[in-house]
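>>> Could you work out the structure for the sequence below:
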Amino acid sequence: MRIAIGADEAGYTLKEIIKSYLGDKGVECEDFGPSDGNEQIDYPDVGFAVAEQIMQGRFDRGILVCGTGIGMTITADKVPGIRAALCHDTYSAERARKSNNAQVLTMGARVIGPELAKHVVQAWLDAEFDGGASERKVQKIMEGEQRLNQSRGPQSENSCS
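Got it, this is the predicted structure:
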């Protein structure tokens, strides 16, 4: 399994801990930044880079870390075909894979501690999509995404007049 990993400066330290954890487990991963904790990097830049790599099939899954995990989740979910899940507990991480086939795990470095983050990563790595009734629902998500992307015209501002 190949993992793409990235963070903004708020998630740098936790990203490094997770990267080390993955290496100790023999999981191949590539770091999409930042290269140090002082490098200012906007989470959308990293979130899009990682999610696009997965969309293109270069990596199997991705892990993204920012301060809360929310910005990375929103960003990665904008990439067609990507399902990113914000998880701060092992049950949600397991279900993100088993029920939603989420290819991207996001976490907030200001929300979760390093030891729990390792357990969350492991639960997510160990889980596989089990289809069943969830397969129909994930297929509906993918079809809806495709339909919306095809019908999108020029973007306009909505007003409440």
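
>>> from here on, contacts and neighbour counts on C-alpha atoms
Will do.

>>> show me what contacts the residue sitting nearest the centre point of the chain?
Averaging the C-alpha coordinates of the chain gives a centre point, and the residue nearest to it by CA atoms, centre = their mean is Val104 (2.8 Å). Residues touching Val104, when contacts are defined by CA atoms under 8 Å, 6 or more residues apart in numbering, comprise 51, 61-64, 76, 82-85.

>>> how about this one, so we can line them up?
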Amino acid sequence: MKIALGADHGGYLLKEEIKEYLRESGYEVSDYGTDSCESVDYPSFGAAVGQALMEKKADLGIVICGTGIGISLAANKVKGIRAALCVNSYMARMAREHNNANVLALGARVIGAGLALDIVDTFVKASFAGGRHAKRVEMLSALENI
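Reported below is the predicted structural model:
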């Protein structure tokens, strides 16, 4: 599985930990930046990860900023992206199983690295349940055309 990562300065250090964890776990990881704790604008990195998924360069994405809010909003502006801000593993599993989320958003200033890695692990291992949830995901996709 290919995973695209992106973060602003607030999420840079956590992104680096997640990148190492994913690579050690056997995933192919593409890093869309940033490359330091120097202040940058989160929309660029959320959009880059979203675009990578839409261009089939990755199967899933993970975006990180201070709270996870801004970068998730940015990723969700890319057509076809369903980014979910998760603060626990249950949310991560439900985001994949019920909402077919393809991008996980995390807040580096909200959760610690240990919890973040557990959330990441849950997110990448879960899969869409389909069934009654498929109709709802189709409805979400239809909203992109409004």
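
>>> hang on, the earlier thing: adding neighbour count and secondary structure, write the contacts of Val104 of the first structure out as TSV.
What follows is the contacts of Val104 of the first structure, written out as TSV (neighbours: other CA atoms under 10 Å; DSSP: H, G, I helix; E, B strand; the rest coil):
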residue	neighbour count	secondary structure
Ala51	31	helix
Arg61	24	strand
Gly62	24	strand
Ile63	26	strand
Leu64	31	strand
Ala76	29	helix
Ile82	19	coil
Arg83	23	coil
Ala84	28	strand
Ala85	28	strand
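
>>> Out of the residues you listed, which is nearest to Asp130 of the first structure?
Asp130 of the first structure lies nearest to Arg83 out of these, by CA to CA, at 15.6 Å.

>>> isn't the closest one right up against Ala102?
Yes: in terms of CA atoms under 8 Å, Arg83 of the first structure counts as a neighbour of Ala102; the distance is 4.7 Å.

>>> Just give the nearest non-adjacent residue to Gln146 of the first structure, would you?
Using CA to CA, 6 or more residues apart in numbering and skipping the chain neighbours, the partner closest in space to Gln146 of the first structure is Pro80 (8.0 Å).

>>> and the end-to-end length of stretch 116-136 of the first structure?
End-to-end distance for stretch 116-136 of the first structure: 32 Å, by CA to CA, to the nearest Å.

>>> which stretches of the second structure form strands?
Secondary structure of the second structure (DSSP state E): strands located at 2-7, 28-31, 60-65, 83-85, 103-107.

>>> tell me which residues in the second one are buried?
By that I understand strand 28-31 of the second structure. Neighbour counts over strand 28-31 of the second structure (16 or more other CA atoms under 10 Å) mark 29-31 as buried.

>>> Out of the residues you listed, which is nearest to Ser127 of the second structure?
Comparing the buried residues of strand 28-31 of the second structure against Ser127 of the second structure with CA to CA picks out Val29 as the nearest, at 18.7 Å.

>>> counterpart of the closest one in the first structure?
When the first structure is aligned by TM-score structural alignment, Val29 of the second structure is paired with Cys29.

>>> Looks like its match contacts Lys19 (just checking).
Yes: Cys29 of the first structure is within contact range of Lys19, at 7.3 Å (criterion: CA under 8 Å).
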